[in-house]
Structure formats: C-alpha cells, structure tokens
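Visitor: A predicted structure for the sequence below; I have some questions about it.
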Amino acid sequence: MAVDPRDIATLTPKFLSTVFKHFKNDIPDSNWDLKLHLAITMVRGILQRGKHKTIEKQQKLLAKAHIPSPPSISIKKAIVPETCRSQAEDIMAGLLSGQEEKVGWRWKEDPMKQNPIKGEWVEAKNRKKITSADRVILYIHGGAYFMGSAAQHRFLIQRVAKAGAARAFSFDYRLAPQSPFPAAVVDTLAAYFYLIQPPADAGFDPISPKNIVVMGDSAGGGLALSIMLVLRDAGLPQPAGAACWSPWVDLFHSLPSIFSNASTDYIPNGFVNKASPANPIKDYTNVKERLERVQYYAYNSALSIPYVSPILADDLGGLGEIFITCGNGERLRDEAILFSHKASKTHPEVFECKKPGVRAFPPTKVSLNIYEAMPHVFQLFLFHPAASNAVKRTGAFIRKIIPEPTNDSSSSSSHSSFSSIYSNSSSRGYYHREKEVSSIKDMNTLKQKQSSTSLQEFFDDEIDEDMNEDGEINNFTNKHIDIKGNCKRTNDMLDEGTLREWANMLGKFPDLKLHPEFMDV
C-alpha cells in the first residue's frame, strides 16, 4: 500500500497513542502484539484519511505503488486483447438481459474501454525445476473496487505463486466509480478468456480451465466468486477452483460482524472521498444523498444482482472447489462464513434452492479457514506468523486441486483440452476431485508427489479431511486457526437457527437507528 508522507506525519500521534495503550493493556484483541497493533493502526489511519483526497488522486497514487520484487521472481507484461473483452461483454449482456434498469448505466458505451486491459505474469524463475504441473493463478486484486492495482499486490501474488508452485496472471480491471458494475466483471472474464483462448502471439499455449485457480483478496475475492457464478450460469468451463482471502460478497453490509468487529479491523464504516468529477457527492452529512449510492462499485438498484453480491445468488452450488480464508476479527467475517455454508449446503433445509424455474445445483466443496484475532486481509502483514501460514495453506490448496501429472489414464483424461471441456458444458461444476481422486490410495499417491516439505503438513491436513469415515466427499471443512498458524479445532458448524437468521438479513441495509455509525463521515 502506498503511503503519502503527509499521512505518516498525521499518524505519528496515533502511533504514540497506540504504544501507550498497548502497554496499558488497552488492546482491541489481547492476542495482538505491538507490531500488529501498530500496523493495523497505520492502515486504519490511512483509509480514514482518504476522505481528504479525491478518488482520482487516490487511484493514481495506488496505481503506481509497488514493492520491488526479488531477483528470483520473473515479471512479464501483457495486454489482454479487446476481442476477449468483446466476448466477455456478450456473455454478460445475456446474463443481465432484462436488468438494464437495475444496472443503472450504459455500460457497453463506457469510454474507459479505450484503455486496454494491462496484465502481468508473475512466477518464480525456478518454477519448472520444482514442478511438472502447469498451475496458473488468475489473481484479482482488492481495493473496494475503486482503488489498487496488479503491481500494488505483486508482493502477495509472488508469494502465493511460489507456495503453490504456480505462475500467476494479474491484471488491472476498470475501477469504479468511473466504471461501475459490470465493468470489473467483464474485464475479469476477459482475462480468463485470454488464458484459455490466447491469441497466436501471446507467447503461451491455451491453458486448460482445470489448470487454473481464480484467486483474489477482498473485492478481488468477491470478483473471483462472481466469475465462478458467471461461468456456471453461462454454461462455460469453470476453473479448477477459487481461493479467496476475506472476500467481499455482501455489498449491503447485512450481517452482524460489520459492526461487532469494528474495533478489531481497519476497514472504515464507509469509504468517503473528497468531492470530485468521479464522486460528485458534495455534502456527506446529507443522509438522503449518501443513501442514494451507498457503494462506489454499483448503484443501489444493482446491489442485489448476484454478480455484484455473490452471496445473494439463489443457489451457490455447482461451482469449482473453493478455499476461503478470513480473520475472526474482521468486519467481513460473517459473510465469509455464511457464503461457505450456503455454497456447500450444510443445511439443505435452509440453503437448497426451491424456487420455481430456478435450477438447483449440487453442493459446492468449500474449505473455510478462520484465523484467530486477525483483521481483514491479514496476509498484508507479512511479518506475522498467521499471514505466512495462510499463504502456505493457500499454496497447499492450489497444489491439491491441480496435482502433479501422472502417467495413468485418469490423469490424462483430467487434463483434457479446452475444446473438449467446452463441448461438454453439461458437466460444469467440475467435481474434479471425484474424477481425479477416486480412492484413498490415489490420495496417498498425490501426497508423494509433493516436492515441498514445508507444504506437506498442510497438504496432508487437507487430504485427510476430503472424505468422511464412510468414504464420502466432505463438502464443507471449517478450521479455526490460532495466531501461530496451528489448527485449534475443525468442522465447527453454525446451528440452523443462526444460519437462517443471517440468511434472512441478507439484501437489506443496516438499520440506521440502531447503527448510526454506518453513515459516519
């Protein structure tokens, strides 16, 4: 994250106050050490000071920000062809047919389309020496949909790519509010098409969807899940799975942790920026004016569209395998938990789709990791053991769902060409684990293929819980992990009553009488 020197000057008193509070044991969470306490104070302060900047200035600052990569990392620039974006537009136009008024603007005529989609390949230079599998991560950066860049997140991307023995492709999608929904979804879908249908001069062969993991943090995590829904609903080949860090899936801010975890997270009550051409709201004390557009990313009328708020989809089944990580102290915790339960249909009586005319899909396989005391996207704080542990667990997930190739027939069939996958769109959902791993013996073979001893523990851990005692696939795994990265307990499930209560909260703005802080400037 880029830091304005003036922000540091302003934050210095906050740092001193934090140190004083810490040694007085006035800590939002007793598990925080001083270093983490100071880091969260810094990020919170920078975001709160965003109201003094225009969106345009903030976007420009963050677009250029990045931490230099070490010599062991290869960075190659790329451009996603406009033909990929045109194809993505056609897909989205079909899915959004009849909802043009809800979307709220002429998105096909967006002038920002004159700017090409810029991307970059990130990988360890020795990747091919340590793996024979061609794993590809399509990484989508976070930033509340209106800030951030691929370069800014490169310091995280390179670590995940290394942990997963993969190469990563990240890109700069169009940002809101200049280009609201569905611009970011279209650009993400275009990047996916670029990977599976590259032009002749791209410098790489078409990549099988089964060799791709879509990944993102925060808003990028939400986009990753949106794309999974888009591909499912359009009948197109899905990737092997998705890895999401603190995904933002509920743009209504419906659930309790948005307020109950305010003191243990750095996310502000709302993103407020100085009035500018991109953000014409001049009087933020005018509640009515603020409520007409709560989020920069989408008009209020569009927030209920599942490709904006994925958790609101009638059915979250039929998706590729999903790995979700969140912090127990973050404000988006509850939506990550509820999404995981809803997608895996832990309680069919609550989550099974029974709407007339709406197709019901089989449960999605979901692994949820909740880290004790951690805030939103805590992986940013690389110095902390929980952050490095989360990166390793994510890498283990990527290695697991895209295993090392074998010489048997089951392996060759699992790495079929894109054209054959595309022609069999009825198989979308890809329960590839059932096809690629048909027995405990196969799982043990996969374990032996792992080349990294440091990741072996996590890999074993995940494999052991892929099946229950009856040899059936577990669709939901929930791990609670302490601040040192140790698994405290596994497979806790929320009770049906709480899940039903939370599900009934979705799609509604918070009660301003109960939570006036929602509109704080």
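Guide: Received the coordinates, thanks. No experiment lies behind these values; they were computed from the predicted model shown.
Visitor: alpha carbons only for contacts and neighbour counts from here, please
Guide: OK.
Visitor: what's the nearest residue to Lys14 if we skip its chain neighbours?
Guide: The shortest distance from Lys14 to any residue that is not its chain neighbour, by C-alpha to C-alpha, 6 or more residues apart in numbering, is 7.4 Å, and that residue is Thr41.
Visitor: go on, Lys53?
Guide: Taking C-alpha to C-alpha, 6+ apart, and ignoring the residues beside it in sequence, Lys53 has Lys274 as its nearest neighbour in space, at 5.4 Å.
Visitor: show me what contacts the one you found?
Guide: Contact analysis of Lys274 by C-alpha atoms under 8 Å, 6 or more residues apart in numbering lists Lys51, His52, Lys53, Thr54, Ile55, Lys282.
Visitor: surely Ala242 forms part of a helix?
Guide: No - when DSSP: H, G, I helix; E, B strand; the rest coil is applied, Ala242 is found to be strand, with no helix at that position.
Visitor: wait, what's in contact with the residue nearest to His66 when sequence neighbours are not counted?
Guide: Distances taken as C-alpha to C-alpha, 6+ apart put Gln152 closest to His66, at 4.4 Å, once the chain neighbours are dropped. The contact partners of Gln152, taken as C-alpha under 8 Å, 6+ apart, are Met1, Leu62, Ala63, Lys64, Ala65, His66, Ile67.
Visitor: can you flag the buried ones in the residues you listed?
Guide: With burial judged by 16 or more other C-alpha atoms under 10 Å, the buried subset of those is Met1, Leu62, Ala63, Ala65, His66.
Visitor: thought Leu251 was touching Pro310?
Guide: No - in this structure, Leu251 is not within contact of Pro310 by C-alpha atoms under 8 Å, at 9.2 Å.
Visitor: put this beside the first:
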Amino acid sequence: MILQLLPKIPLAARVALLHILHISPQSKYLDLTTEVTIAVLRSFLVPSKPMSITQTQKLVNRDPGIKGRIWVANYTAPASPGSGIRDALIRAINGLQEGSPLPSELLDRLPDAGPVEAEWTGYRGGVPGDAKLPPTSEQEKYTEMMKEVKTPITVLYCHGGAYYLMDPCTHRPATKKLARETGGRCYSVRYRLAPQHPFPAAVMDALTSYLTLLHPPPDAFHSPVKPEHIIFAGDSAGGNLALALLQTILELNRQAASTPGQTIHWHGVDIPLPLPLPAGIQVTSPWLDMTHSSPSCHGNAAYDYLPALNPHDRPSPPPCPVWPASPPRKNLYVADELAAHPLVTLLMARSWAGAPPVYMSTGWELLADEDKLLAAKLHGDGVRVVFEEYEAMPHCFALMFKDLEESKRCWRGMTDFIKEVAGGEGGKAQEKGESSFTTVKARTLEEVPIEVGKLAAYEEGVMRERISNQVKKGVEVGGFDETVAKL
C-alpha cells in the first residue's frame, strides 16, 4: 500500500497547499485530511493502466474476515422449484416497458432464479474488538445473535459497488452499525454480480430475499418477518437495487389490482398478490440514472472522489473471461436495449404512488441531481420523503468517512427514520411524520429547509428527454461508462 501511495505524494502536497492557502473551493467546507483523502482516492479510481474486470473483482471483493463486535450467520435460501420468481419479474419488466415490446430473444436470455446467499448480521456486545466468532454452526450463530437483538427491525440490505463490485463482506461495518443503532438485525444479500450476471439477476435475487423473509423456506433460521418491520436499504447501486425491488412490487401489485387472482409460486405455495410492502426505504447516494444524463455528473466533480463521467477519455479495461460480454453489450450491468428501463434507470418510473416512506441522503456528488429528481418525484406521487442533502460531501460519505461530524449526523438521520417507521424499542412504530427536505451545512451541521419546488434541477419531461438523448448518444459513440464504480 505504501508503494501505491508514493506516486500520490505530489498530488497530496498540491491539494494540501491549496487548502491551507484557502484557494481551493473545498477548503471552505472540508478539513484538510478529508480534502486530501478525496483527491487521492479519486486518482486511484482513474488508473493509467486499469486492471481487468475479473482482477478488479478479485481484489475488491476479498473477504477481510470476521472479528470484533459483530455477529454474522450465513444462510443460503434455496431456489424455489419452478419459474415463479422469473415469471413474476418478467411480468413486471414487460408491464413497465414503454414503447415497443421487448423482443422475445432478449427475454429468452434473462436468467433463471437460483439460490441466494445472505449474511444475517447483528451487533455483538461484551466482547473485545478482536474477538472471533465461535466455531459453531451458522444456525447456532444466528441463535446467539438473536439473543442480542432488541427490536423487531429487519433491514434487507443491498450493498453498493456499481453492480459488479463489493459484497456483504465489504459492507459489514455498515450493516453492523445499522443493527447496533436500530437494535435490530440486517439481512445483507449476496446478489449476483455483473457482468457475469446482468440485469435482472440482482433484482431477482432481491425479490427472492424479500420472499425469504416473509415466507421462510423449510431450512431457514428465522421465523416469518412481518412486512411492517422490514426496511429495504442500500447505498449507491444498492440503493438502486432497493428501489428497483420496491418498483417491482408496486408494478406487480398494480397488475394484480387490474387482473385479480395473480400469484407467485414459491416453494410449493402460491403466494397471492398483491404483495405486502415494507415499512420503509432507506437509501444513501442512490444511483438512479444508468445513462449519467444529469449535469451534476460533471458539475460536482470537484467535491466527489468519483471521477467525472468522461468514459471516452479513459483506457478500457483489458479483456478477460467475463468482459467483453457475449453477446456484446456496452454496459456492464444491463443489455443496451434496457439501459433506460424503469427497473434500471429508476428515474424513468412513471409512478411511485402507494410506496412506503423513503429516507434519502446525498451530498454534493456526481449523483446529486438524480437523487433530487427522484425525491421530488416521490413527493409529487404522494410518498412521504425524508431527504437530506449534505453540503460539500462526496458519494456515500457516511460509509467512507465515519469520523466526520456530517457522517455521524447522517447516521442519526438514517437510523432515527428506520426506528420511526419500522418500530423501535417495544416493537411499535411511532406516528408517521411529514415529508421534509433539508440541507445540512458543512462544519456547523445547521439544518436549512429546501423548498420542494426548487429541489429538482429540471422538470420530469426534460429529464426523460435527456435520458433518451443519452441512450441514443451511447449507441452512437460507443456506449456508457462501464468502468466508473459507483461505490
């Protein structure tokens, strides 16, 4: 690691000097360490000689091991016999598709449902920071974890990583903190990653995981979880997945309302639709526009460690067994024909009516515009929204810079929301509140209300046109940025 940092010393020195002289725009908002860290991290994300996709996955997805004040119990939900999950998801995909119907050859390539692994995660008290898990079965670890769970809250967590990186093991600090601060537990999904498993494999795995919580398979560790105690949560691409799961359920329920009697076949039982909705959604810096059409994807580059999205200025990763894909496509996560589908680019969803309350946090980051656009759309559709914009903060700052006061404030916002809507101590949810839109100032943490009418950079019609134009541009000039990780 030291050898990797040596070439970054001139960059760090230049950024530090500009900060000390109060010349850099960030110096007004950030401390010296944070500004230098963001600049150095950004430089690592634009290497002059990128690794292959498989090399990057092997490096980033490495399990650091389990130790300290955390319970982890691995469980694999078996695949449900038949095609019930796949059939339901195809109904949702077709129902949300606008314009020409999807070609049958594309639908034929969609994956089947399969077993889905997850990590039950809880806080473990009364042990030293280097404690190891006891050498017992996963079932016994789960039983011990449940002895320390204080509330009925269950967070179905979807990790970030641009849909091709990261794993529940990389997000254990986040899921442990969620469990500790809410008194509940997390079910952190090891969904299938692209490019090996493109859309809709991850959405299929998320739907399987939700049904696993509601209707446990025979070998499951847990009892059925009431939907009013479940939160869908995620960061970055995981935020996309949490919201895609929600939109899938909303669409299936809309179809069931117009055509009664629909079901999902699940482990020998036909589950009737509509499906119950979770208590709420909690997303951090969600990635909502697969086409990168928003101005903030370039305009906020100075404040983010994610590099500005200029993919054609960067070298492509070298070929490897999984990329380029076969059949060819330009996007790691999704077939080109589906890049603007409402379960991929969530901004394209026509309606969120009936959705449970949503908490969303974002910074002055590349994804800021799309996050604001969705918050405004949710509010317009009658959904309760708690939206918090953190001044000058980068992507997923609360997970990346845990010691910042802004990060601590963001964690309070997240976990207070979860406890409110999903039931905290005693298992009863508090009275639901109103929507709120707030800017949290850097350093002072002063909270300034945002007028919801001024939240979005432009109206929905303009947004749709920008996305459509970006799709056409992507096809014409060689595709979207498949290498920038929305970590």
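Guide: Good, I have the coordinates. Note that the structure is a prediction, hence the values are computed from the model and not measured.
Visitor: quick TM-score on the pair, please.
Guide: Their TM-score after superposition, calculated using TM-score structural alignment, normalised by the length of the second structure, is reported as 0.78; 425 aligned residues with a C-alpha RMSD of 3.3 Å.
Visitor: returning to that earlier point: from the buried ones among the contacts of Gln152 of the first structure, pick the one nearest Thr364 of the first structure.
Guide: Relative to Thr364 of the first structure, the closest of these is Met1; by C-alpha to C-alpha it sits at 33.7 Å.
Visitor: how many residues are close by the nearest residue to Gly125 of the second structure once chain neighbours are set aside?
Guide: Once its chain neighbours are removed from consideration, Gly125 of the second structure has its nearest residue in Arg69; the separation is 5.9 Å (C-alpha to C-alpha, 6+ apart). Burial measure for Arg69 of the second structure: 20 neighbouring residues, criterion other C-alpha atoms under 10 Å.
Visitor: quick check: longest helix of the second structure.
Guide: Selection of the longest helix in the second structure by residue count, based on DSSP state H, yields helix 237-258.
Visitor: the second structure: which residue goes with the residue nearest to His66 of the first structure?
Guide: Pairing criterion TM-score structural alignment: the partner of Gln152 of the first structure within the second structure is identified as Thr170.
Visitor: any idea how far its match is from Gln57 of the second structure?
Guide: Taking C-alpha to C-alpha, to the nearest Å as the criterion, Thr170 of the second structure is separated from Gln57 of the second structure by 12 Å.
Visitor: in the first structure, which residue is most central in space?
Guide: Centrality entry for the first structure: nearest residue to the mean C-alpha point is Gly221, 1.2 Å, by C-alpha atoms, centre = their mean.
Visitor: any idea what that one aligns with in the second structure?
Guide: Correspondence of Gly221 of the first structure to the second structure, assessed by TM-score structural alignment: Gly239.
Visitor: same check on Glu330 of the first structure?
Guide: Counting by TM-score structural alignment, Glu330 of the first structure lines up with Glu365 in the second structure.
Visitor: is it true that Ser208 of the first structure touches Pro198?
Guide: No - using C-alpha under 8 Å, Ser208 of the first structure is not in contact with Pro198; the gap is 11.3 Å.
Visitor: just to revisit the earlier point, list the helices and strands the longest helix of the second structure packs on?
Guide: Secondary-structure packing of helix 237-258 of the second structure (3 or more C-alpha pairs under 8 Å, 6 or more residues apart in numbering; DSSP states H and E): helix 84-96, strand 154-158, helix 201-214, strand 230-235, strand 280-284.
Visitor: redo those as CSV? Include mean neighbour count.
Guide: Written out in CSV, the entries for those read as follows (neighbours: other C-alpha atoms under 10 Å):
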stretch, mean neighbour count
helix 84-96, 19
strand 154-158, 29
helix 201-214, 23
strand 230-235, 28
strand 280-284, 27
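Visitor: can you tell me which of these is nearest to Ile467 of the second structure?
Guide: Evaluated with C-alpha to C-alpha, those place helix 84-96 nearest to Ile467 of the second structure, the distance being 16.3 Å.
Visitor: re the thing from before, need the buried ones from the contacts of Lys274 of the first structure selected in ChimeraX.
Guide: One line in ChimeraX is enough to select the buried ones among those; burial here means 16+ other C-alpha under 10 Å:
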select :51,54,55
